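> Coordinates only, no sequence provided:
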């Protein structure tokens, strides 16, 4: 009966599932580009303002006994500084790279959280251009750091692991070139983009499906609508966790890549 009821409801109500196009709203200021200045760009600029305002306000009145805002700011900073920068890069070298790691983590975190805020509901990192730009910055950074530390010999250090038998060394070098300089930046960006896109589409689909099923006349569809709604709420909470984890993973991998550029051998 359920299998028969769902097609009938779809034919009568014309259920249309959400698509990728529903995430791309019309440009606010069309300036000739394919998308112009749209909601995504506006949210990115807003995230920079929000992050700047929060940490400036948290550090404005430094006290020996911190208030709630100062405590939250210091705790957030120390998390990136110690748990990512110091633990991964090492106590001797980590300090110059804390600002980059700090900026990446909170920029990605806020832009991921947009997907869970009512009325906004758009994680800007679900657009591949944002993920490519962030991964591109990291890609250039660790290559420049490697060249600065080791000179042109960095490329040898990066693709020639120590202790590899000479018989298989040519094969290993080819694999290392592909994985380090081609695959690494792609996976670094697509991991963030694909996760945010998939999670947001699942929530959109659950919301649209719940609304459709709950508004149908067939009594059998309404319980299915409640189950879909409950599943959507669960996915919403799970997506919030994923948003935090993806910001952490992206920043953690950045620290690992920087540490690899500074290391004496691989």
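Nice, I can see it. Computed from a predicted structure; not experimentally measured. Residues are numbered from 1 along each chain as shown.
> Going by C-alpha atoms from here, please, whenever you check contacts or count neighbours.
Fine.
> In contact with the nearest residue to residue 159 once chain neighbours are set aside: list those residues for me.
Spatial nearest neighbour of residue 159, excluding adjacent residues (Cα to Cα, 6 or more residues apart in numbering): residue 176 at 5.0 Å. Counting by Cα atoms under 8 Å, 6 or more residues apart in numbering, residue 176 touches 158-160.
> Tell me the spacing between residue 176 and residue 76.
Separation of residue 176 from residue 76 (Cα to Cα, to the nearest Å) stands at 35 Å.
> likewise residue 223?
Going from residue 223 to residue 76 by Cα to Cα gives 43 Å.
> Same question for residue 42.
Taking Cα to Cα as the measure, residue 42 falls 25 Å from residue 76.
> swap in residue 256?
Residue 256 is 20 Å from residue 76, by Cα to Cα.
> pretty sure residue 188 contacts residue 136?
No - using Cα atoms under 8 Å, residue 188 is not in contact with residue 136, being 9.3 Å away.
> this is the comparison structure:
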């Protein structure tokens, strides 16, 4: 049976930079055709597709927890029970395991907020109609990393005072004086620059790679089915492979949320104990 069709390669450029375009000379310009509210207030509130996805997924998260806790019961059931279980997972296995009970409960709202924000914006990559993670572009991961960065600096400064905390993080005791010229910049860079950078890149790169692989696998299914009729069996195999990888992306979404929240808790713990290491 012969099929006729035309294959269009996925346009990843407009997928990740939908608000911008280039003219024939390679000059950048604002592509208002791919933005929402571009004409409102001179474009001050213009939103591209990825920003819409971010706002939508965060709104879903807020609505879910507001709905789950709208009438809390002493013995939870249903949606409230599920919400409390996932919060308890973050509290016990991330916050308290890293910070202890007292500081774990103290920083739980921040750590739980980061965990659920990362997860909900990751999971959009497999939702039909959205098909992209809001974390596949650097903006949101960078904001979350800066929040984590501010949190551990606040924790250390609150306990020791800013300058004493800065000294505890950068000055290594017991080494020859001349080595401080080398060690202090290295410690400063690794603590205050490298930590937020690695948090940002780890999250963005994993979700970007996953999205590109999903696009390529489903595009392969399209290509083998419509263009190479003799390769229909390959198209079925690539389809099942894409579906399997979509389930793998669910695992990645949870894992990346866990790692981001856990590293945030660990950095706070290191800041609270900066004078001891």
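That came in fine, so what should we check first? The shown structure was predicted, so the numbers you read here are calculated from the model rather than taken from an experiment.
> Just give the TM-score of the two.
After superposition, the two chains reach a TM-score (TM-score structural alignment, normalised by the length of structure 1) of 0.86; 254 aligned residues with a Cα RMSD of 2.3 Å.
> returning to that earlier point: which of residue 188 and residue 136 of structure 1 has more neighbours?
Neighbour count, other Cα atoms under 10 Å: between residue 188 of structure 1 and residue 136, residue 188 has more, with 22 against 15.
> What lines up with that one in structure 2?
Using TM-score structural alignment, the partner of residue 188 of structure 1 in structure 2 is residue 199.
> got a list of what its match touches?
Counting by Cα under 8 Å, 6+ apart, the residues that residue 199 of structure 2 touches are 141-142, 145, 260.
> cool, and residue 57 of structure 1?
Listed by Cα under 8 Å, 6+ apart, the contact set of residue 57 of structure 1 reads 69-70.
> now do residue 241 of structure 2
Residue 241 of structure 2 neighbours (Cα under 8 Å, 6+ apart): residue 217.
> Can you tell me the element it falls in?
helix 232-272 (DSSP states H and E).
> can you check residue 21 of structure 2 too?
Using DSSP H and E, the element containing residue 21 of structure 2 is strand 20-22.
> distance between that strand and the chain's centre?
Taking Cα atoms, centre = their mean, to the nearest Å, the mean C-alpha location of strand 20-22 of structure 2 is offset from the chain mean by 25 Å.
> name the helices or strands packed onto it?
Helices and strands touching strand 20-22 of structure 2, by 3 or more Cα pairs under 8 Å, 6 or more residues apart in numbering; DSSP states H and E, are strand 28-30.
> so where is the following helix or strand past the strand it packs on in structure 1?
Remark: after strand 28-30 of structure 2, the chain's next helix or strand is helix 49-68, criterion DSSP H and E. Helix 49-68 of structure 2 corresponds to residues 39-58 in structure 1, going by TM-score structural alignment.
> Same question for stretch 101-114 of structure 2.
Residues 91-104 of structure 1 are where stretch 101-114 of structure 2 lands when matched by TM-score structural alignment.
> who touches the matching stretch?
Residues contacting stretch 91-104 of structure 1 (Cα under 8 Å, 6+ apart): 77, 80-81, 84-86, 247, 251, 254-255.
> now swap in stretch 257-266 of structure 1 and tell me
Outside stretch 257-266 of structure 1, the residues that touch it by Cα under 8 Å, 6+ apart are 88-90, 141-143, 145-146, 149, 154, 157-158, 160-162.
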